[in-house]
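Trainee: Could you look at this predicted model? Sequence included:
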Amino acid sequence: MRVLGLSSGTSHDGIDAALVSFGVTPGGDELRARLLHHATTPYTPALRKAIRTSLPPGKVRLGDVCALDNRLGRAFAGAATAVLDAAGPADLVCSHGQTIFHAATDGTLQLGQPAWIAERTGLPVVADVRVRDVAAGGQGAPLAPVLDLMLLAGKDGRWGAANLGGIANLTVAVPGEATAYDTGPGNALIDAAALLVTGEPYDRGGALAATGTVRTELLDRLLVEPYYARTPPKSTGKELFSAAYLDGAGGYPPADLLATLTELTAVTVAAEIRRHRLDHVLISGGGVHNATLLDRLAKRADGTALVRSEELGLPADAKEAILFALVGWLTWHGLPAAMPAATGALGPRVIGAITPGADPLRLPAPLTRTPQRLTME
């Protein structure tokens, strides 16, 4: 089965798309996946500005939210058709959309109306993938562990996976101790500061941070944030770690500010790696391109081997799109994709709502069990 996964993360810079072919081995224990095509469609400057101004602490009118939902739907539809034109047909699309609001107590909202995708592609679309978990008492996040745990199943040692997106999350894949949660900011504060002090959307390669000095008084003040001490399940977003979080930090030289925020991400992620005594951590997400961040994380992680996800056949930049292709496959086959130990839900749930394509909607008979392992071919 060929599934097209679509995602745009908390960095809101564009739409990642991954066309993945899935097949279950005889016996049903292993799911094999082959990445057929991966592409990123950048948002136009106008659309990215509209997203940015809609995020907390910005105030928006309901009409603006409605218009943005449809603008994003058309953008996701365009990204989908571009991949299908380039790489051939698919059987299903799973679209995460663009998170506009996420809070543990108030729910979660992803925009990008899936009807536009179904209309343009003629394919059924799985979307709105977080709210069923929320309705079951969970936080709807993180969803990455369904991929991480299957990919790392059976590995020797104490393995985990860290995704360094706008928000960083950690999956602990140790048998009997499996859990996952957001550790705090990944690139969100670094990007916000880079835009503020340089006009660029991010610190390319961590080059400016590399020339700066970590200001311990600022780092200590930022580490007082109560989120870090909260017990999982926990998830967060730009409702907390937005540009407003940097109020009062404007008096520092740009290089020092970025060095300190890069250190903040490294400190908070590494603290959780050490907490779970992980000896290998699979690294993915946009943060892998920040050499300064990876260097600081390696030093703070105290001997833990940081393994690029490409070594297991999972391109770092494609991980979230592949994740949602997997979510779509699981939903289509009646299998749960959210991990209650990570989200806090009452139990596993089949997630997402399905928008029919051009043909009548015909679901296969549900599978009786979830494959335990995922192999990227």
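Mentor: Received the coordinates, thanks.
Trainee: make it CA atoms for all contacts and neighbour counts henceforth
Mentor: Fine.
Trainee: The spatially closest residue to T99 that is not a sequence neighbour: what's it in contact with?
Mentor: Nearest residue to T99, sequence neighbours excluded (Cα to Cα, 6 or more residues apart in numbering): Q110, at 4.2 Å. Applying Cα atoms under 8 Å, 6 or more residues apart in numbering to Q110 gives the contacts H96, G97, Q98, T99, I100, F101, D128.
Trainee: same check, this time on S235
Mentor: Going by Cα under 8 Å, 6+ apart, S235 touches A103, A104, Q139, A141, P142, Y181, D182, T183, T343.
Trainee: The residue nearest to T99 belongs to a strand, doesn't it?
Mentor: Yes: counting by DSSP: H, G, I helix; E, B strand; the rest coil, Q110 is found in a strand.
Trainee: Comparison target below:
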Amino acid sequence: MRFLSIVTGTSSDGADVSLIDLKGCGRRVKFKIINYTSFRYPEELRRELLKVSSMECVTAEEFSKVHWDLGRFLANAIVSSFNVGDYDVVVYSGYTAYHGPSLGKRDYGTLQIGEVSEIYARTLKTVVYDFRTNDVAAGGLGAPLIALSDSLIFDEGTLTVNIGGISNVTYIGRNRVIAFDVGPGNILINSLTDYFYNEPYDKDGLHASNGHVIRELILELMQDKYFSQQPPKNTGREYFGLSFVKDRILPYLGRYSRDDLIRTVTRFTAECIRDQVKRFINGPIREIVIGGGGTRNPVLMSDLRELLGDLAPRITTFKDHGIDDLAREGLGFAIIANETLHLRVGNTEATGGSPIILGKVIPGSDFLNIIESLKNDEC
């Protein structure tokens, strides 16, 4: 069965779309990534998304508008680029406008936006979406959810590192999975390039390569209370967003250049990953596999190889394992959606929630045929 998986991460620069073929489920699942593409947000939509996810006050009208604007953008993107006969199911992880658990407010819930009815109305395909809410309702943190796919794909002793807006790690141990958000990924880098240069990200690490690391600032940032918090834990733009940048990083501007600050948060991103792995992963690591948008930043990747080199005999990328680095999250959510359609649990102990099926489903015009075909899968 073919899944068209849409990911709108906390980097807020665009949507990643992966076309994935899946057979079977559970540990027997087999995958093939057929195609991957990305769709950059129009500037107005990007600004709207940043506003509603920044803890600023917005009206109900503004919130509803961006919710539907994003849904229409995603629907238009996939309809213009894929034939409806290319895929059977659409998967949408959702754009996180608010995530209470990352602020210590789990009872406030989590809120993903991007109206999926727009996608359904344009395609009449089955849509599986909004995976975090069931985990939160079951007592979990709603993240990280990609731990499930990593535990099904990789062998014991593997540590995966995903660098999106937020960085997270998954460790596959003996009969257990440890996974949590380690801290900022691209989010601080992107926030500074946007603030200083009106650029959505540091392309090819250009600004970082022109700057110098401010060791004093890194030492200060590493004292943040999040890093001493025990897993399970997660975080997001609500915490490491623009307010964090303004309060903790911009005061250094004047004594240091803009590119010095960008270079410093790039190094800080890598040092957060090392620090959290050293603190909370207590099993042997045979291989570290790195993926996500951060792999496109050569300065960040150089820092990671330097800092993680003594933690494992091998450091590879998802691409080395036949997974496009940028399609990793799309694959992860497609696997969760596949488990959902098989009526199987989609979370792991890493979220802290009780085992539960994840996601919501809008049945498409061929939904009964899909369900019938799943009966033959090996799980």
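Mentor: Ah, there it is. It should be emphasised that the depicted structure is a prediction, and the values quoted were computed from it without experimental measurement.
Trainee: Tell me the residue in structure 1 aligned with T59 of structure 2.
Mentor: Using TM-score structural alignment, the partner of T59 of structure 2 in structure 1 is R61.
Trainee: Run a quick neighbour tally on its match.
Mentor: R61 of structure 1 has 8 neighbours, counted by other Cα atoms under 10 Å.
Trainee: Spit out the contact partners of the counterpart of P45 of structure 1 in structure 2.
Mentor: Aligned by TM-score structural alignment, P45 of structure 1 pairs with E43 of structure 2. Residues near E43 of structure 2 by Cα under 8 Å, 6+ apart: none.
Trainee: circling back: what is the equivalent residue in structure 2 for the residue nearest to T99 of structure 1?
Mentor: Checking TM-score structural alignment: Q110 of structure 1 goes with Q112.
Trainee: now N290 of structure 1
Mentor: By TM-score structural alignment, N290 of structure 1 lines up with N297 in structure 2.
Trainee: before we move on, back to that, who wins for neighbours among the contacts of Q110 of structure 1?
Mentor: When neighbours are counted by other Cα under 10 Å, H96 leads the contacts of Q110 of structure 1 with 30 neighbours.
Trainee: wait, is it part of a strand?
Mentor: Yes: counting by three-state DSSP, H96 of structure 1 falls inside a strand.
Trainee: In structure 2, what residue corresponds to it?
Mentor: Match for H96 of structure 1 (TM-score structural alignment): S93.
Trainee: quick one: what's aligned to K319 of structure 1 in structure 2?
Mentor: Checking TM-score structural alignment: K319 of structure 1 goes with R328.
Trainee: can you list contacts of the helix or strand harbouring its match?
Mentor: For R328 of structure 2, the host element (DSSP states H and E) is helix 328-341. If you take Cα under 8 Å, 6+ apart as the criterion, helix 328-341 of structure 2 is touched by 3-7, 16-18, 20, 22, 25-26, 33, 91-93, 128-129, 146, 148-150, 291-292, 318, 345-346, 357-359, 371.
Trainee: So which bit of structure 1 is the helix or strand following that helix matched to?
Mentor: As assigned by DSSP H and E, the chain's next helix or strand after helix 328-341 of structure 2 is strand 360-362. Per TM-score structural alignment, the counterpart of strand 360-362 of structure 2 in structure 1 is residues 353-355.
Trainee: where's the matching stretch relative to the chain centroid, distance-wise?
Mentor: Centroid separation for stretch 353-355 of structure 1 versus its chain: 21 Å, with Cα atoms, centre = their mean, to the nearest Å.
Trainee: Would you map the strands across the stretch 101-250 of structure 2?
Mentor: Secondary structure of the stretch 101-250 of structure 2 (DSSP state E, counting those that start in this stretch): strands at 110-113, 126-129, 158-163, 166-173, 176-184.
Trainee: post-alignment, the longest one versus structure 1, mean distance?
Mentor: When you say that, I think you mean strand 176-184 of structure 2. Aligned to structure 1 and superposed, strand 176-184 of structure 2 gives a mean residue distance of 0.9 Å (mean Cα distance after the TM-score superposition for structure 1).
Trainee: Quick one: list the elements packing against that strand.
Mentor: Using 3 or more Cα pairs under 8 Å, 6 or more residues apart in numbering; DSSP states H and E, the elements in contact with strand 176-184 of structure 2 are helix 147-153, strand 166-173, helix 258-280.
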